[in-house]
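Peer 1: Predicted model follows, preceded by the sequence.
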Amino acid sequence: MPAAASFPWSAWAADAVLLLHFAFIAFVVAGALLLPRWPRLAWLHLPALAWGVLVEWNGWICPLTPLENALRHAAGQAGYAGGFIARYLLPWIYPAGLTPAIQWWLGVLALALNLAWYGLWWRQWRRRAHGARPVRPVRPVRH
């Protein structure tokens, strides 16, 4: 009996892990943009950002990659070598392949973007916390 018949849910589970992985990467890269709406999300985003940057800088493979591969094998599908970014994102962004230098720069980019977003959010939060009111635009006088 083929593996797909033994574990028919495995292909669906592998696809769910793939979507979770993609959502996590999007959250790492752009999660700070959600802070104006949900400020407490920073408690989840900062550790996720730290993890994402560490994975990139150290060339680690995220634990979701082997999990997805194991589920694909259980479903009778082929897995893939390397990490999630190398498999799904780099063919679109860097067709030549993932190198340690590219990984380092991806980590720098994620960190820089988020530091800028956190800085903007922090500045807005401080203004509101200290009672600074936004300046209202002046309406032109109609004659």
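Peer 2: Cool, the structure landed. Numbering: from 1, shown residues only.

Peer 1: CA only for contacts and neighbour counts going forward, please
Peer 2: Fine.

Peer 1: quick one: the helices in this protein?
Peer 2: Under the criterion DSSP state H, the chain contains helices at 3-6, 9-30, 42-58, 64-74, 84, 90-93, 100-129.

Peer 1: what's the first-to-last distance across stretch 91-99?
Peer 2: 13 Å (Cα to Cα, to the nearest Å).

Peer 1: so which of the helices of the chain gets nearest Pro36?
Peer 2: helix 100-129 (6.5 Å; Cα to Cα).

Peer 1: okay, pairing it with this:
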Amino acid sequence: MAAWILAFAIALIHGVLAVFLIVGAPLAARRPRWMKWYLVALIPTGVVNLTGQPCPLTVWEKHFWRLAGETPYRGGFISQYFIEPFYAPGLRPGDETILLVAVVVWCLFWLGYSAVLRLRLRSG
């Protein structure tokens, strides 16, 4: 039972982190005190994705599903919980790259917007 709870808790935290990476970008751009929290989430996520390593949260979640006697899902977390419920075939490797690039562009846009906004406030 403890392994099942741990797997579920990791999946829940992972989901909140994924949503925060998207929703947190404009939030951090408009509210500077949120920026440090956004960067704490963004930087490790970026390192994992840019180095092509498996996400540690996904690895831990699958490990605890196995300990709980469940068969873990195939593929990645985003495909399992955010894509497949709406698009059953899931993500292909090329789709993952497109999605990653879109998220990077989104984050860079808001980080750039935040920098420009702060520069204008300081000079104006």
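Peer 2: Cool, got the structure. Computed from a predicted structure; not experimentally measured.

Peer 1: which residue sits closest to the spatially most central residue of the first structure, ignoring its sequence neighbours?
Peer 2: Closest residue to the average C-alpha location of the first structure: Ile25 at 1.9 Å, with Cα atoms, centre = their mean. Spatial nearest neighbour of Ile25 of the first structure, chain neighbours left out: Gly52 (7.5 Å); criterion: Cα to Cα, 6 or more residues apart in numbering.

Peer 1: I'd say that neighbour and Ala26 touch.
Peer 2: No - contact status for Gly52 of the first structure versus Ala26: not in contact, 10.4 Å apart, counting by Cα atoms under 8 Å.

Peer 1: ok, the two, which is more surrounded?
Peer 2: Using other Cα atoms under 10 Å, the more surrounded residue of Gly52 of the first structure and Ala26 is Gly52, with 22 against 11.

Peer 1: For Ala25 of the second structure, give its distance to Leu57 of the second structure.
Peer 2: Counting by Cα to Cα - Ala25 of the second structure and Leu57 of the second structure are separated by 21 Å.

Peer 1: quick one, which of those two is more surrounded?
Peer 2: The residue with more neighbours, out of Ala25 of the second structure and Leu57, is Ala25; 23 against 15, by other Cα under 10 Å.

Peer 1: Next up, the contacts around that one.
Peer 2: Tyr38, Trp106, Cys107, Trp110, Leu111 (Cα atoms under 8 Å, 6 or more residues apart in numbering).
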